[in-house]
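Q: What follows is a predicted structure for the sequence shown.
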Amino acid sequence: MTRSIDYGNLMHRAMRGLIRQVLQDVAADGLPGEHHFFITFDTMHPDVEIADWLSDRYPGEMTVVIQHWFDNLDVSEEGFAITLNFGENPEPLYIPFAAIRTFVDPSVEFGLRFETQEAEEEVDLVEVEETAEKQDAQIVSLDSFRK
């Protein structure tokens, strides 16, 4: 068995660590200058905690903005909790870092995008199909077994 370095996984961990550090700094000192964040996350991730009406309205993914008003930002190793205002209704959210799909700070043109699990499965499927094409396949008709 050949070992290899999983650069993709290492990069994702490093990027999530960067987001964690940025949010920890914001929790401690507030948003500096014109910085603000657009965070898109998978609302179906099992550890996401959002109000039922939000998950009904955004059944696949949702983008939140951390800018003018937010409260109770609490950052842990695994994710962050925050209260955001939705049409004058403060709502608490918990977003695990593993659920984040994009993190963008447009004030400095900085952004991170995480590859989704679906894309990885598509790549795996393509690799399996290519391997199958290389092998000699024998197709057996079910009609030959019918009486």
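A: Great, that's in hand.
Q: Could you use CA atoms for every contact and neighbour count after this?
A: OK.
Q: Helices of the protein, start to end?
A: 7-29, 52-57, 117-134 (DSSP state H).
Q: Please indicate which of these has the most neighbours on average?
A: helix 7-29 (a mean of 14; mean count of other CA atoms under 10 Å).
Q: Use this one as the comparison:
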Amino acid sequence: MRQTIDYGNLMHRAMRGLIQQVLQDVAEEGLPGNHHFFITFDTMHPDVEIADWLSDRYPGEMTVVMQHWFDGLEVTDEGFSVTLNFGDSPEPLYIPYDAIKTFVDPSVEFGLRFETQEEDDEDEEAPMDEMVEDDTPDAAPKEAEVVSLDRFRK
């Protein structure tokens, strides 16, 4: 029997499930209304599949936008694949949910932020008010609020 409940990992699993469901709905029905997504992910994650020139240009992390044009969105239990346009050059991507750092839909001021264990260790001794996250990736409008559920972990 475990001595503690790992709320952080349970929340991350639930948040990834939410992203999977949203993307599945978009794959089946398209993006409704003004919805669009800014997805920041770890380009060095071992299961990420992107063109070499993209990983060279964005070592570490990259933010993609799913809005006006995307193609071939396929959603699985482990991640999703999609073709996006980079300067009139369509490029296929595969992004596992474990590689996602932020998922933001600024049209409804919704955002999720995933923090790695290393970041958790650094935040462990930070006061609660310093750990509140309210910024989105640079490409996203500033009014979108990112919910960082890791701040509630001890």
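A: Received the coordinates, thanks. What you are looking at is a predicted structure, and each value in this text was computed from that prediction instead of being measured.
Q: Roughly how far does Trp69 of the second structure sit from Met44 of the second structure?
A: For Trp69 of the second structure, the distance to Met44 of the second structure equals 25 Å [CA to CA, to the nearest Å].
Q: the more surrounded of the two?
A: Neighbour totals were compared for Trp69 of the second structure and Met44, and Met44 leads with 16 against 10 (other CA atoms under 10 Å).
Q: picking up where we left off before, which one, of the helices of the first structure, ends up nearest to Val64 of the first structure?
A: helix 52-57 (11.3 Å; CA to CA).
Q: residues in contact with that closest one?
A: 43-44 (CA atoms under 8 Å, 6 or more residues apart in numbering).
Q: Could you tell me where it falls in the second structure?
A: Alignment of helix 52-57 of the first structure against the second structure: residues 52-57, by TM-score structural alignment.
Q: how much does the matching stretch stray from the first structure?
A: On superposition with the first structure, the mean distance recorded for stretch 52-57 of the second structure (mean CA distance after the TM-score superposition for the first structure) is 0.2 Å.
Q: just how off-centre is that stretch within its chain?
A: With CA atoms, centre = their mean, to the nearest Å as the basis, stretch 52-57 of the second structure stands 19 Å off its chain's centre.
Q: what's the answer for stretch 25-44 of the first structure, then?
A: 15 Å.
Q: what's the answer for stretch 70-87 of the second structure, then?
A: Using CA atoms, centre = their mean, the offset of stretch 70-87 of the second structure from its chain centre is 13 Å.
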